[in-house]
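Engineer: Sharing a model prediction with you, sequence too.
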Amino acid sequence: MKYFWNLFKNIDRALVILPLCFALISIVMISSTASEGHFVFNKYVTIQIVAYFLGFAAIALVLLIDYKVFENWERPLYITSVLVLLTVYIPHLGVEQYGSRAWINLGIMNFQPSEIVKITFVILLALYFRRNHDNLWSYKGVLMSALYASPFIVIVLKEDLGGAIVLCFIWLAMVFYAGIDYRILGKFSCLFAISLPIVYRFMASHQKERIDAFLHPTNLGLGGNYQVWQSKVAIGSGGFFGKGLFQGTQKELKFVPVQKSDFIYSVIVEELGMIGGAVVILLYAIFLYRIAKIAYNAKDDFGALIAVGFIGMFGFQVFENIAMTMGIMPVTGITLPFISYGGSSVLANLIALGLILNVGIRSKIINF
């Protein structure tokens, strides 16, 4: 008992307080999308609250297990993660939602397997790069790391473009930290850019439509452009101080699409103004900074790589979600971490946070 008490004394309190702030923002803003002019305790709010309770319980459980235990689980974890991604294709279990078959039906809710696999993906890459970081100074070494990650990216890409891009950025952040030769990285980046037209040919029709819409933003006939336009109107109409909580008109009239998840930042800025939007960005900046501190102070490369992987995951998701609401990035269905509605997303993000805190509390000397 004293051992665990000493561990918990080392916890980064900011990384506990910040998710509570995100939870409050999330619950209030999801309620606001009910368009009743006041707080509404609907089923979406209920699911979000339950997800947060389960997520914080999961953090407590994750903290009890030394993260180094995963060092012995690489092969079964790799195989299991790939199989979990493939469950969406099991008849009567996998379901189609928002134009893609990326969910499984658990009865009480739909669950997105790729959310949990993002966590195991980070762990697996951390194990791989810790073992092979000396090989990253060669083309073969970088290519082998990409091949190691490719089954996850390819499976997710088939149905969820946004999820696949997140996995790519996790790989990029971790390979960068692991010590890749920058000249090799530059050449691989050029090769990737050249291959984009080929990748585009193999995308699903709804994925191609999102790319086309981004490249032709003035064509409101392309799917997604009208919604992005309405999102920008909502953000612009919020002004400096916003229209007031629960008072957003673009949201009220349902002009802003997918308000609870993809475009919740538009609702925040319309109602709370540029100040509210800036506060949210500041909270995320502090959140990422605290994770970076844990990565810097980690007692081993494995722990540091885990933290860096989650910086890549959270950092890109925050940037992409906010940028797409402003038309700066294409609409990919990536949600705003901790704030957007989604039980599987909230639960996975909190488990990821549990692993980050796990690295942090074990990076300090424990006195008995």
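Structural biologist: Looks like it came in fine.
Engineer: Please count neighbours and contacts with C-alpha atoms only from this point.
Structural biologist: OK.
Engineer: Let me see the ranges of the helices in the stretch 51-200 of the chain.
Structural biologist: 74-86, 113-132, 139-159, 161-178, 182-201 (DSSP state H, counting those that start in this stretch).
Engineer: Just the residues contacting the helix or strand containing residue 21, thanks.
Structural biologist: In the assignment (DSSP states H and E), residue 21 maps to helix 14-32. Residues from elsewhere that reach helix 14-32, judged by CA atoms under 8 Å, 6 or more residues apart in numbering: 38-42, 44-45, 48-49, 52, 245-246, 259-260, 264, 267-268, 283, 287, 290, 338-341, 353, 357.
Engineer: Go through the residues you listed and flag which are in helices.
Structural biologist: Of the contacts of helix 14-32, the ones assigned to helices by DSSP state H are 44-45, 48-49, 52, 264, 267-268, 283, 287, 290, 353, 357.
Engineer: what number of residues lie near residue 90?
Structural biologist: A count of nearby residues for residue 90, using other CA atoms under 10 Å, gives 10.
Engineer: Pasting the second one now:
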Amino acid sequence: MSGVYERRLLRVERGFGVLEKLWAVPWGFVLLLCAVAGVGYVALYSAGGGAPELYASKHALRFGFGVVVMLCIAFVDIRLIAKLSWLGYAIGIGLLVLVAVHGQVGKGAQRWVELGPVQLQPSELMKILLVLALASWFHRASWERVGNLLFLVPPAIAVLIPVGLILKQPNLGTALITGMIGAAVFWSAGVRWWKFALVGIAAGVAAPIAYDHLHDYQRARITTFLDPESDPLGAGYNIIQSKIALGSGGMWGKGFLQGTQGHLNFLPEKQTDFIFTMIAEEFGLVGAVGTLLLLALVVAFAFLVALRCRHQYGRLLGVGLGTNFFLYVFVNVAMVTGSIPVGGVPLPLISHGGSAMLTAMVGFGLLMSAWVHRDAEFAATKD
């Protein structure tokens, strides 16, 4: 062990000072997030008709507040976060129950809850809290214990409870993403592949039954995905207009504020779900690919945290939060390109929306805490 590493480990064991934590913060990652949010500001400025008041200024204020929250979380010892993981999970479940009882209804779904002046979508926050809880459950478990089926029952129930509550809102897309995030943490913790195969077979058998219980609008989304031209002025309108905008941008785009589909209001939800389409129309394939590369670097940092952490808690945190961010990006881009059925999933740090922004910044703060405290010593491994 090198002398530099010994000194760093000694500082971790004694506890970082504020200046040492400031030095340890990955400022390059902070700049990367600023660049992504900057892309969002430009796109929302255009979506607002060339004025910041409608969307862009709110986006900047939310991001600025999010940066403060992120840095505050980054300074918190990762071991304290691990101790509070299940408390956070319980609070998240409580908020989902509150949504079911007193939630605000919007666009046919009951997904939001009023907390004073703040309107929060708990399902977004629940994905982060689920990762924390699962990481806390698995991080001290030995390989043999992870292989014990009974040991997997409590975390499996911990995944199914929020998935079920989110399905009741109804919010099928977020429920599926929540389940996939849980599966990613299970896989990273060392759960055997054949258990995933059994779950996959069960899901395949249950799929036709589940389809019969979908809401009419959810079945319409699937039908429209398979044949959007069957109802070009109704259910297929959104994806048809999105594809027109994507194609019309060409290689270099029509130019900033020059997108016809967006500015003539053919493109629906251009400030939220279809913001990536606006970028592609105005800045072309080059702008779209550049945006995706920036988002890919954010995902790469999450998995870098997983690789560099000496403790299992940080590794599972990196995988779970990285998977969460990746699925956000993948689902949104696949949706607007017609690769999957349309659903209400925003593009993180770019789309207009407070809950998604705050949730993303909380997740990044947790990643940064894991990075700053990547050499922290946890309790001994369970038998």
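Structural biologist: Sure, I can see it. Because the structure is predicted, anything quoted here is derived from the model rather than measured.
Engineer: Can you flag the buried ones in the contacts of helix 14-32 of the first structure?
Structural biologist: 39-40, 44-45, 48-49, 52, 245-246, 259-260, 264, 267-268, 287, 290, 338-341, 353, 357 (16 or more other CA atoms under 10 Å).
Engineer: And the helices in the stretch 251-383 of the second structure?
Structural biologist: Under DSSP H, counting those that start in this stretch, the stretch 251-383 of the second structure gives helices at 260-263, 275-308, 312-336, 354-372.
Engineer: and of these, who's closest to residue 163 of the second structure?
Structural biologist: Nearest to residue 163 of the second structure, of all those, is helix 312-336, at 14.4 Å by CA to CA.
Engineer: which part of the first structure lines up with the closest one?
Structural biologist: The alignment of helix 312-336 of the second structure onto the first structure (TM-score structural alignment) covers residues 301-325.
Engineer: Trace residue 111 of the first structure over to the second structure, please.
Structural biologist: Residue 111 of the first structure maps onto residue 120 in the second structure, by TM-score structural alignment.
Engineer: what about its match, how many neighbours?
Structural biologist: 23.
Engineer: what sits against it?
Structural biologist: 112-114, 354-355.
Engineer: mean per-residue distance, stretch 88-98 of the second structure to the first structure?
Structural biologist: Compared with the first structure after fitting, stretch 88-98 of the second structure has a mean deviation of 1.6 Å; criterion: mean CA distance after the TM-score superposition for the first structure.
Engineer: in the first structure, what residues pair with that stretch?
Structural biologist: Under TM-score structural alignment, the match for stretch 88-98 of the second structure is residues 77-87.
Engineer: Which one, of the helices of the stretch 51-200 of the first structure, ends up nearest to residue 10 of the first structure?
Structural biologist: helix 113-132 (22.2 Å).
Engineer: Which residues belonging to stretch 15-25 of the second structure are considered buried?
Structural biologist: 16, 21, 24-25.
Engineer: What is the longest strand seen in the second structure packed up against?
Structural biologist: When the second structure is parsed with DSSP state E, its longest strand is strand 109-115. Contacts defined by 3 or more CA pairs under 8 Å, 6 or more residues apart in numbering; DSSP states H and E place strand 109-115 of the second structure against helix 85-102, strand 104-106, strand 118-120, helix 122-138.
Engineer: Deepest in the core, which of the ones you listed is it.
Structural biologist: Mean neighbours per residue, mean count of other CA atoms under 10 Å, is largest over these for helix 122-138, with a mean of 25.
Engineer: And that one against the first structure, how far off on average?
Structural biologist: Counting by mean CA distance after the TM-score superposition for the first structure, helix 122-138 of the second structure comes out at 1.4 Å.
Engineer: Can you name the residues in contact with that helix?
Structural biologist: With CA under 8 Å, 6+ apart, helix 122-138 of the second structure has contacts from 82-83, 85-86, 88-89, 92-93, 95-96, 99, 111-113, 146, 155, 158-159, 162, 166, 174, 178, 181-182, 185-186, 189, 312-314, 316-317, 320-321, 324, 355-356, 359, 363.
Engineer: Report the angle between it and strand 109-115.
Structural biologist: Counting by axes from the mean of the first three to the mean of the last three CA atoms, to 10 degrees, helix 122-138 of the second structure points 80 degrees away from the direction of strand 109-115.
Engineer: Mind putting the buried residues of stretch 15-25 of the second structure into TSV with secondary structure?
Structural biologist: Output for the buried residues of stretch 15-25 of the second structure, formatted as TSV (DSSP: H, G, I helix; E, B strand; the rest coil):
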residue	secondary structure
16	coil
21	helix
24	helix
25	coil
